[in-house]
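Undergrad: turn this into a structure:
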Amino acid sequence: MGSKVAKDLNPQHGAPRGETPAAPDHADTALYGREEIAQVLAGRDAWTREELADALARLPRRKPAFQTDSGIPIPDVLDPASVREHDYLRDVGWPGRYPFTRGPQPTMYRGRLWTMRQFAGFGTPKDTNARFKYLLQHGMTGLSTAFDMPALMGYDADHPMSRGEVGKEGVAISTLEDFEILFEGIPLGDVTTSMTINATAVIALAMYVAVAEKQGVPRAKLGGTIQADMLKEYIAQKEWMIPPAPAVKIVCDMIAFCAKEMPRWNPVSISGYHIREAGATAVQELAFTLADGIEYVQECVERGLAVDDFAQRLSFFWDVHNDFFEEVAKFRAARRIWARTMKERFGAKRKESLLLRTHAQTAGVSLTAQQPYNNVIRTTLQAFAAVLGGTQSLHTNSLDETYALPTEEAVTIALRTQQLIAYESGADRVIDPLGGSYYVEYLTDEMERRALEYIRKIDAMGGMLRAVEEGFPQREIAESAYRWQREIESGERTVVGVNAFRTEGDEPIPILKIDETVAREQIERLRATKTRRSGARVAETLAGVERAARDGANLVPPVIEAVKAYATLGEISDVLRKVHGVYREDGRF
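TA: Next comes the predicted model:
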């Protein structure tokens, strides 16, 4: 995996590794002519000598230099000369038209608001089913499912490794019966579902397909997204079972299966969120996430998939942090880089293959345990940045998530935050309202340039899979996280309520507690399921999974058969560990 080099630019084979499109040459149709730029520069010089110099003499700058959270320098003022080489039609253009800087759809929120998808999942499947129904009744427009740590790591509820973690940070899932309870009374043909699960994503996808078929919903009608982004697991989140190469192969199995069987389903959500939460800057999040996407596309075309047969179902997932304008620019730069990469590097022809469609979530790592009600304000600003950046789907974090999974009251406030932005802020009334801002266009250009520098480094290493195996993005993120923490501790970076504007004795807030009876209930149901199922059928289907894993066949069909036989998540995971081995990360400093 990842070692073959394509020989030409045929869309069937992909571009040779290392041929990421450069930032485009500047055309003769720049937004401003030379005479206009000269006049602006002369005016800027006069302003700097006169008004600015006088003001600085009376009131010096608060800092010697201003920059974004990614380290992009910010001039005193931006003007047409700041984007002098900008070509409007080439670099900005129109919503719904290449390179999609202004948005993937011509009407954006005038035609359809973003999907409001609040993350839910805790306790037993019955508990989460009730939370799903509560949120749907309060205006949520898409389901989003969190799974507990045992499910994420490939262990059943009764495994010793699961002790103390069952149902704690997401819903506990061990068998198809759990999925049947989880989605009881929810018509899967009428809603879209997002599932945040990676190492065991193929098993969760199989269970979703099986429970939908029990409801009478065909695969082709299912809409939603499963995260399944294994590259970012090795980079940032560290929830894995098997080594990177076979894990990426399984992601490509899911892409191939869904392209044929589930045309409305996104088989991978290429996730910058966890990269950012691990300490990456916005530029690093942008670069490493797009490099992950490039790797998946490259792997798929190298195994013979035509890029236009699957690219339109790839989706992305971004973090939205505190630097408001940088976050807006990140969304715009991401769409532009991806569209150009798909067109120029992979030869994609269909418009849908060029679109970067995205879900976003406000930054969990920015929430503070101190003065937790400040988190409502942080989340509001971050959500507004995602909307002005043009997201298609959004989750807003709850104020209490530094302590525990959110209470109903807290998650309702988080949902209301989205609804207030959607229906009262006016953000839905105009497409790309910050397009043309000198500052936003400057940041968009700078983020594109800096992200492409990273992507070229990764290409030179042989692609993202190889870069991950060598630890390159991991080291870059660790260094950024260290700098950020050092700035907070030194007071160079202000965090309200933490190292500035502190209060003594914050009032406690209500938090959600998961009772230990959840684990007992889950284990009892698992044991009851095992007594009812056919042991022979389970053994037969698990043997089918093992054969496919050893032969390099597509793993999705045999896993569907295994979950239908009520083979457990842990049993299927054990087969994969048996075939591919258990991954252990080298220590890196």
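Undergrad: could you use CA atoms for every contact and neighbour count after this?
TA: Fine.
Undergrad: tell me how far stretch 182-199 is from the chain's mean position?
TA: For stretch 182-199, the gap between its own C-alpha mean and the chain's C-alpha mean amounts to 18 Å (C-alpha atoms, centre = their mean, to the nearest Å).
Undergrad: repeat that for stretch 262-274.
TA: Taking the mean of its C-alpha atoms, stretch 262-274 sits 8 Å from the chain's own mean (C-alpha atoms, centre = their mean).
Undergrad: what's the end-to-end length of it?
TA: 26 Å (C-alpha to C-alpha, to the nearest Å).
Undergrad: any buried residues in it, and which?
TA: Along stretch 262-274, these residues count as buried under the neighbour rule (16 or more other C-alpha atoms under 10 Å): 262-274.
Undergrad: please, where are all the strands along this structure?
TA: Using DSSP state E, the strands of the chain run over residues 115-116, 119-120, 143-146, 192-196, 223-226, 265-266, 268-271, 314-320, 357-362, 393-395.
Undergrad: all helices for the stretch 101-250 of the chain, in order.
TA: Listed from the start of the chain, the stretch 101-250 of the chain has helices (DSSP state H, counting those that start in this stretch) covering 125-137, 149-153, 176-182, 201-214, 230-232, 244-261.
Undergrad: picking that back up, most neighbours per residue, which of the strands of the chain?
TA: Scoring these by mean neighbour count under mean count of other C-alpha atoms under 10 Å gives strand 268-271 as the most buried, with a mean of 27.
Undergrad: and that one, what does it pack onto?
TA: On a contact count with 3 or more C-alpha pairs under 8 Å, 6 or more residues apart in numbering; DSSP states H and E, strand 268-271 meets strand 223-226, helix 244-261, helix 282-302, strand 314-320.
Undergrad: ranges for the helices of the stretch 401-550 of the chain?
TA: According to DSSP H, counting those that start in this stretch, the helices that the stretch 401-550 of the chain contains are 408-424, 438-461, 464-470, 472-490, 517-532, 535-551.
Undergrad: tell me which residue is most central in the chain.
TA: The centroid of the chain falls nearest to F317 when counting by C-alpha atoms, centre = their mean (2.1 Å).
Undergrad: so who does that residue touch?
TA: Applying C-alpha atoms under 8 Å, 6 or more residues apart in numbering to F317 gives the contacts S269, I270, S271, G272, Y273, T358, H359, A360, Q361.
Undergrad: can we see that at 7 Å?
TA: Shown here is F317, whose contacts under the criterion C-alpha atoms under 7 Å, 6 or more residues apart in numbering are S269, I270, S271, G272, Y273, T358, H359, A360.
Undergrad: that older thread, got the strands of the chain as TSV, with distance to K214 columns?
TA: Output for the strands of the chain, formatted as TSV (distance: least, C-alpha to C-alpha, whole Å):
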stretch	distance to K214
strand 115-116	27
strand 119-120	23
strand 143-146	19
strand 192-196	17
strand 223-226	16
strand 265-266	18
strand 268-271	24
strand 314-320	27
strand 357-362	29
strand 393-395	28
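Undergrad: one more, for comparison:
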Amino acid sequence: MEDKKISTSSGIEIKELYTSARKMEELPGEFPFTRGIQKDMYRGRLWTMRQYAGFSTAEESNKRYHYLLNQGTMGLSVAFDLPTQIGYDSDHDMADGEVGKVGVAIDSLKDMEILFDGIELKKITTSMTINATASILLAMYIALAKKQGADIRQISGTIQNDILKEYAARGTYIYPPKASMRIITDIFEYCSKEVPKWNTISISGYHIREAGSTAVQELAFTLANGKAYLNAALEKGLDINVFAKRLSFFFNCHNNFFEEIAKFRAARRMWARITKELGATDEKAQMLRFHTQTGGSTLTAQQPLNNVIRVSNQAMAAVLGGTQSLHTNGYDEALSLPTEAAAKIALRTQQIIAFESGATDTVDPLAGSFFVESLTDEIEAAAQLYIDKIDAMGGSVNAIENGYIQNEIANASYQYQVEVEQGSRVIVGVNKFTQQEEGITEVMNIDESIRTIQSGKLRRLREDRDQLSVDAALERLKKGAEGTENLMPLILAAVETYATLGEIADTLRNVFGEY
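TA: Okay, here's the model as predicted:
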């Protein structure tokens, strides 16, 4: 009988038995960090347990944040609605039907004040999933921290700010790539001097994977994008040993347990070598620090309680892979935004892994496994082939502009779907072990009235603020964008006059154009 061929999602063939692997001389906390970025990993400090949340108005999201903090979450992670992500105020025609739906609506500093009411920014870390308008939301956060009396040199958190994957996979871009890269490097430069503890970019493979890539493609395209940001900052004259310490990564964790663990281990090793080649000598500038979110696209609307098991499996893989922070999805997210009950069980999943599983007792517990070490090497080799190809095209920006990365993702996504439909890839409850009744009734609904509420807030804001100060700040921003000065202080000044997100984005649209 012929041996059955089994392979990972990336097409790496899995052997029936592994009897050897290359000798492991590496130690955690040392270059190239395959085994983790800290010597003691979770024995010294657990990963940050974040729960991604944001919906409706700032008032509603604020209640959810207080709930999560009371349940033991260690950092906040803000989801913004679509108009906020693409630079439109809630009363703009383009915002119709989308206000408060996939995240919270933030139109001005006033909304930011409400969002974090009763929460001291100096005492928490906040991650914000925001890209095209990242500079504006960061400016609002800094302005609020100043109003709270915090030392902005001490506040910490992350903005996603990864525009390249927006062009490649997700779509919430505003300006052309070169203008976007300028804004991003302005943020790097400003924060390295003024807000040194802030992670100025979270280079994101998550959405590349959600768009249908394989694990190897997620790794390769994310690191290639990271390389493009390093080169852009170097061209601006920034010191890699300073700014590379503030880069973080954001990965997806899918269902294939061992492939995901090997992907994370390979990622650290590859990034250490990339940064070293580009001149980084400080170990902290060579370390790949990353946040993980369990795979949204793996959640099924059929038999949604099965998602509790999927999320647990993925969360355990992220921990065994050495993540620095983790978000676990709600079991009902294929149907709606997570209910409070789903958000709580997602957080409890992390707490059970941390305190009951024993996975945190020793560093890199799967190191030396013949299978895991071989798979780590194979994933690295396969990802390197992609990176070499992208380098030959002149880097990620060119590879995206000529459609290469998008096409590779689309082909992988199509292949996956064919396998599901033909039944060669089993999805429990979807193409095997199906049932009539799905057994979940409570889902979260966001009312259309949110837009009316936000529009009323905007009307009052425009009546109450000093319009002359707003106009002057926006004019200074326009002049700055036409020249070469760093835009961050100008955006911060505009935010502090209560200029709205849409007004600031429009000022930049008028100079840079739209993509």
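Undergrad: quick TM-score on the pair, please.
TA: Comparing the two superposed chains by TM-score structural alignment, normalised by the length of structure 2, the resulting TM-score equals 0.99, with 515 aligned residues with a C-alpha RMSD of 0.9 Å.
Undergrad: related to what we said a few turns ago, out of the helices of the stretch 101-250 of structure 1, which comes closest to G293 of structure 1?
TA: helix 230-232 (9.3 Å; C-alpha to C-alpha).
Undergrad: which residues of structure 2 does that closest one align to?
TA: With TM-score structural alignment applied, helix 230-232 of structure 1 matches the range 163-165 in structure 2.
Undergrad: of the helices of the stretch 101-250 of structure 1, flag the one that's most buried.
TA: Highest mean neighbour count among those (mean count of other C-alpha under 10 Å): helix 230-232, with a mean of 29.
Undergrad: centre of the chain to it, how far?
TA: Helix 230-232 of structure 1 sits 11 Å away from the centroid of its parent chain (C-alpha atoms, centre = their mean).
Undergrad: got the contact list for that helix?
TA: By C-alpha under 7 Å, 6+ apart, helix 230-232 of structure 1 touches N198, A199, A247, V248, S271, I275, D292.
Undergrad: also stretch 268-276 of structure 1?
TA: The set of residues external to stretch 268-276 of structure 1 that reach it, using C-alpha under 7 Å, 6+ apart, is 225-229, 232, 235-237, 285-286, 289, 293, 314-319.
Undergrad: what about 8 Å?
TA: Under the contact criterion C-alpha under 8 Å, 6+ apart, stretch 268-276 of structure 1 has outside partners 225-229, 232, 235-237, 251, 254-255, 282, 284-286, 288-290, 292-293, 314-319, 360-361, 477.
Undergrad: repeat that for stretch 143-150 of structure 2.
TA: Residues outside stretch 143-150 of structure 2 that contact it (C-alpha under 8 Å, 6+ apart) are L109, M112, E113, E120, L121, K122, D151, I152, I155, L492, V495, E496.
Undergrad: enumerate every residue touching the residue nearest to Y173 of structure 2 when sequence neighbours are not counted.
TA: Taking C-alpha to C-alpha, 6 or more residues apart in numbering, and ignoring the residues beside it in sequence, Y173 of structure 2 has A132 as its nearest neighbour in space, at 5.3 Å. Under the criterion of C-alpha under 8 Å, 6+ apart, the contact list for A132 of structure 2 reads Q85, I86, G87, N161, I163, T172, Y173, I174, Y175, S180.
Undergrad: let me know the closest of these to I400 of structure 2.
TA: Nearest to I400 of structure 2, judged by C-alpha to C-alpha, of the contacts of A132 of structure 2 is I163 at 11.2 Å.
Undergrad: and that closest one, how far is that from K389 of structure 2?
TA: Taking C-alpha to C-alpha as the criterion, I163 of structure 2 is separated from K389 of structure 2 by 21 Å.
Undergrad: which residues touch A422 of structure 1?
TA: By C-alpha under 8 Å, 6+ apart, the contact list for A422 of structure 1 reads L113, D428.
Undergrad: distance-wise, check the equivalent of it over in structure 2 relative to L17 of structure 2.
TA: In structure 2, the residue equivalent to A422 of structure 1 is A354, according to TM-score structural alignment. The span separating A354 of structure 2 from L17 of structure 2 equals 31 Å under the rule C-alpha to C-alpha.
Undergrad: dump the buried residues of stretch 262-274 of structure 1 to TSV, plus distance to E453 of structure 1.
TA: Compiled in TSV, the buried residues of stretch 262-274 of structure 1 are given as follows (distance: C-alpha to C-alpha, whole Å):
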residue	distance to E453 of structure 1
M262	36
P263	34
R264	34
W265	32
N266	28
P267	28
V268	25
S269	23
I270	20
S271	20
G272	17
Y273	21
H274	21
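Undergrad: and the contacts of stretch 143-150 of structure 2, which are buried?
TA: So, of the contacts of stretch 143-150 of structure 2, L109, M112, E113, L121, K122, I152, I155, L492, V495, E496 end up buried under the neighbour-count rule (16+ other C-alpha under 10 Å).
Undergrad: distance of the alignment partner in structure 1 of the last one from L182 of structure 1?
TA: Spelled out, it's E496 of structure 2. In structure 1, the residue paired with E496 of structure 2 according to TM-score structural alignment is K564. According to C-alpha to C-alpha, K564 of structure 1 stands 16 Å off from L182 of structure 1.
Undergrad: hang on, the earlier thing: what does the residue nearest to the centre of structure 1 align to in structure 2?
TA: Under the alignment (TM-score structural alignment), F317 of structure 1 pairs with F250 of structure 2.
Undergrad: repeat that for H395 of structure 1.
TA: Under the alignment (TM-score structural alignment), H395 of structure 1 pairs with H327 in structure 2.
Undergrad: now swap in T380 of structure 1 and tell me
TA: Using TM-score structural alignment as the criterion, T380 of structure 1 maps onto S312 of structure 2.
Undergrad: and for A539 of structure 1?
TA: Taking TM-score structural alignment as the criterion, the aligned counterpart of A539 of structure 1 in structure 2 is D471.
Undergrad: quick one: residues contacting that match.
TA: When the contact criterion is C-alpha under 8 Å, 6+ apart, D471 of structure 2 has no partners at all.
Undergrad: now the one 3 residues further on
TA: Contacts for L474 of structure 2 were tallied using C-alpha under 8 Å, 6+ apart; they are A494, A499, E503, I504, T507.
Undergrad: gap between the third one and I491 of structure 2?
TA: Between E503 of structure 2 and I491 of structure 2 the computed distance is 11 Å (C-alpha to C-alpha).
Undergrad: kindly report the same for the last one.
TA: If you measure T507 of structure 2 against I491 of structure 2 using C-alpha to C-alpha, the figure is 10 Å.
Undergrad: show me which of those two is the more surrounded one.
TA: Remark: of T507 of structure 2 and I491, I491 carries more neighbours, 25 against 17, as counted by other C-alpha atoms under 10 Å.
Undergrad: just checking, that one touches L137?
TA: No. With contact taken as C-alpha atoms under 8 Å, I491 of structure 2 and L137 are classed as non-touching, separated by 9.7 Å.
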